[in-house]
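Q: Model the following, please.
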Amino acid sequence: MGDKITLPTYSLFIKPQDLRQLRSDIWSNEHIPAKLKVGHSTYHIEIAYRGALTRDLPKKSFHINFIKPGTFQGGREIHLNAEYLDPSLIRNKLSLDFFKSLGVLSPEAKYVLLSLNGTVLGIYLQLESVDDLFLKKRGLPQGPIIYAHNDDANFSFLDPDTEEIKESLFDGYKLKCGQEADEDRLCEMIYKINTLSRSDFSQEIRRYMDIEKYLRWLAGVVCTQNYDGFIQNYALYANPTTNLYEMIPWDYDGTWGRDCHGQVMEPDYFPIQGANTLTARLLDIDEFRHRYRNLLEEILATLFTPEFLEPQITANYQLLRPHIRQDPHKRKAVAKFEAEPSFILDFISKRNSYLKNQLATLL
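A: Below you'll find the predicted structure:
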């Protein structure tokens, strides 16, 4: 037997007056000064709460900028996700690792045990930021990165909530790396998605989007059944070598049979065709639809199966299990945590069967 793997411990230290400021407005994105100790190293940082609906929960998520030294584990910022609404704590990491198996660019994720001023906050998922250093670590050429930060990022003229025309085609997006011209190019693509005839669209979209990689991303979103993944929770990277956009997933806790609130989502809830305007237009083209069908058929036979995913689920569960009672927000829900691996595997089996039965709709 090897040594038991334990979670790295991250210790936050925030002065009382700064902590009061942080807690006085949970919706503020203003960072406050703090220190982070990891092992024998101490980092001067800036910290703020992160997330949307999660900010109002008892266990907060954090965004950290590194000031001195200016980088940490190859990045200048990290996200610490509480995963409060996921009883398993593993859905986000399992999803991001699944996308990697599909050949989709995906941020690194790892678990840590976090404390604040000596009080244990619990198990957190550390997420790598998608930025220029994300590309550098992967040996990829520097190019524009655009975040889809709310549900207006649906590749449509219409706001998904009001069904009214958006004020700007860039609504829902935020430029992380790049210049104004990169915003204009995305708007140009969205305009063409919504206006071109089928034959013109079939040719023009190849100038903007890496179709193969988009279809692989689409298969990942459909398998994990993340509705939000179609209209937010992704980033676009324009690879300058090809001048084509690639999709990068983000925030995938509402997956594997539960929605973003942790409620059960039946395995047949979301259709095989996915959602958003770009997906609908792509699947309207025989060539793209048939490629998606063949790709999905292969994934359902190899990667999206209980046999392939069970070792990853078990490894994550076994890593977290010794620490679950140290998490003040999870120690009373140990039984539910222990039941989640079986719940997730059952979802995979049923979702796999549902999608296989739906493949004929893509002929």
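
Q: Only C-alpha atoms from now on, for both contacts and neighbour counts.
A: Noted.

Q: what's near enough to touch the residue nearest the centre of the chain?
A: Centroid check for the chain by CA atoms, centre = their mean gives Trp250 as the closest residue, at 1.7 Å. Going by CA atoms under 8 Å, 6 or more residues apart in numbering, Trp250 touches 96, 106-107, 229, 233-235.

Q: rerun at 10 Å
A: Going by CA atoms under 10 Å, 6 or more residues apart in numbering, Trp250 touches 92, 95-96, 106-107, 127, 129-130, 147-149, 229, 232-235.

Q: repeat for Tyr191
A: Tyr191 neighbours (CA under 10 Å, 6+ apart): 155-157, 169, 185.

Q: And this one, please, so the two structures can be compared:
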Amino acid sequence: MKAIKIPVYQIYIHPMDLRELKKDVWNDETLPAKLTVGKKRYDIDIAYRGSHIRDFPKKSYYVSFYGRKTFRGAKEIHLNGEYKDPSLIRNKLSLDFFSDIGVLSPRSRHVFLKVNGKTEGIYLELESVDENFLAKRGLPNGPIYYAIDGDANFSLMSDLDKDVKSSLLSGYERKTGTAEDSNHLETFIYKINTMLELEFEKEIGKYLNIDRYLRWLAGVIFTQNYDGFVHNYAFYQNRDTGLFEMIPWDYDATWGRDVNGKRMEEDYVPLEGYNTLTARILNVTAFQKQYRDILSEILQHQFTIDFIKPKVDGMYKDLYSCIALDPYKDKTEWLGEPELIYQYIAARSAYIREQLAKLGW
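A: Predicted coordinates:
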């Protein structure tokens, strides 16, 4: 058997705790465990993570490290099973793509996981978006919010029950920061929904990093993450500038596959996106032009087969050594996924160019 080319993670959970973990997959309470990577052992707390993915046979995990100990500069990590993605690479490919186009994005790497000696297969280790995420990038500390459901839509109205929200913070969970910071977020959401057109154009740049937001929007559009507009992101406010910006999260349903792993047509997600903030920004002529220029720039440089293929090839080369060992994956299907990704890039590029011409931006 060929040597595995990606890091091997071995987790040991006491059998009684493992039974407790399996008893209720929706329980967020962590249980003690051990993580061994190479010759190093770490005391950890572990729980299942995700929403609908908890029902999958291949579980995903949240891992935190005891006391002052960190692992690769992090206090916590996420281990994603990528169960519905036949390629196992779409999440990482997307997050790296966001970084390439100038958006704050979590780092990730593939690992091979065993739990109590049982092979669980290939996982994606995801960097947590928290104060350590900011410190590693030399960014000032500031509040970070997770978009936890469809109400994170920058609207006064709920996407879930189609009624007025009970709170402007509905859909958000504060990861770092204070109650005063949350007041700033409430003010921002209120302003988005109440400023008149001319006031919005003049004032929105005092609250939001426009360039970063439009680049994030472009990233959602190119990867075609349907949930990316009202979910699947974190929201960070830079304390030095006071400006908010978006951070992508959970991007496995992309590059031509939907959340169920089925083929997604290249015209499924429109260029204008779906949330209230995007609608207001793209109603401003100057921002339309800025967005058009960003889309054109990415079409020419990063969203090309020439740019993406070496990244796909590199990941496939690393994973080839252990794909046959993953009990949840079909190697034959896995081998065919790169071509599907390249077909998607060609088709999506043509669609975006066609839409830009029609919109006249």
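
Q: Drop the TM-score for these two in here.
A: The TM-score (TM-score structural alignment, normalised by the length of the second structure) is 0.97; 359 aligned residues with a CA RMSD of 1.2 Å.

Q: Out of the contacts of Trp250 of the first structure, which sit inside strands?
A: Secondary structure from DSSP state E places 127, 147-148, 234-235 of these in strands.

Q: Turn those into JSON lines, including distance to Pro341 of the first structure.
A: Below are those laid out as JSON lines (distance: CA to CA, whole Å):
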{"residue": "Leu127", "distance to Pro341 of the first structure": "22"}
{"residue": "Tyr147", "distance to Pro341 of the first structure": "31"}
{"residue": "Ala148", "distance to Pro341 of the first structure": "30"}
{"residue": "Tyr234", "distance to Pro341 of the first structure": "26"}
{"residue": "Ala235", "distance to Pro341 of the first structure": "29"}
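
Q: List the members of the contacts of Trp250 of the first structure that persist in the second structure.
A: Counting by both residues aligned by TM-score structural alignment, their matches' CA atoms under 10 Å, the contacts of Trp250 of the first structure that remain in contact in the second structure are 92, 95-96, 106-107, 127, 129-130, 147-148, 229, 232-235.

Q: which one of the residues you listed sits closest to Ala360 of the first structure?
A: The nearest member of these to Ala360 of the first structure, counting by CA to CA, is Gly229 at 23.9 Å.

Q: so the nearest residue to the closest one once chain neighbours are set aside, which of the three states?
A: Spatial nearest neighbour of Gly229 of the first structure, chain neighbours left out: Val221 (6.4 Å); criterion: CA to CA, 6 or more residues apart in numbering. What DSSP: H, G, I helix; E, B strand; the rest coil gives for Val221 of the first structure is helix.

Q: so Val221 of the first structure makes contact with Asp251?
A: No. Using CA atoms under 10 Å, Val221 of the first structure is not in contact with Asp251, being 11.6 Å away.

Q: residues shared between the contacts of those two?
A: 95, 228-229.

Q: Only the buried members of the residues you listed: can you turn that into a PyMOL selection?
A: The PyMOL command for the buried members of these (criterion: 16 or more other CA atoms under 10 Å) is given here:
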select buried, resi 95+228+229
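
Q: Now do the buried residues in stretch 66-79 of the second structure.
A: For stretch 66-79 of the second structure, by 16+ other CA under 10 Å, it's 74-79.

Q: Out of the contacts of Trp250 of the first structure, the closest to Thr279 of the first structure would be?
A: Gly229 (12.0 Å).

Q: quick one, what contacts whichever residue in the second structure pairs up with that closest one?
A: The alignment partner of Gly229 of the first structure in the second structure, by TM-score structural alignment, is Gly228. Taking CA under 10 Å, 6+ apart as the contact definition, Gly228 of the second structure lies against 147, 150, 216-217, 219-221, 248-251, 253, 273-275.
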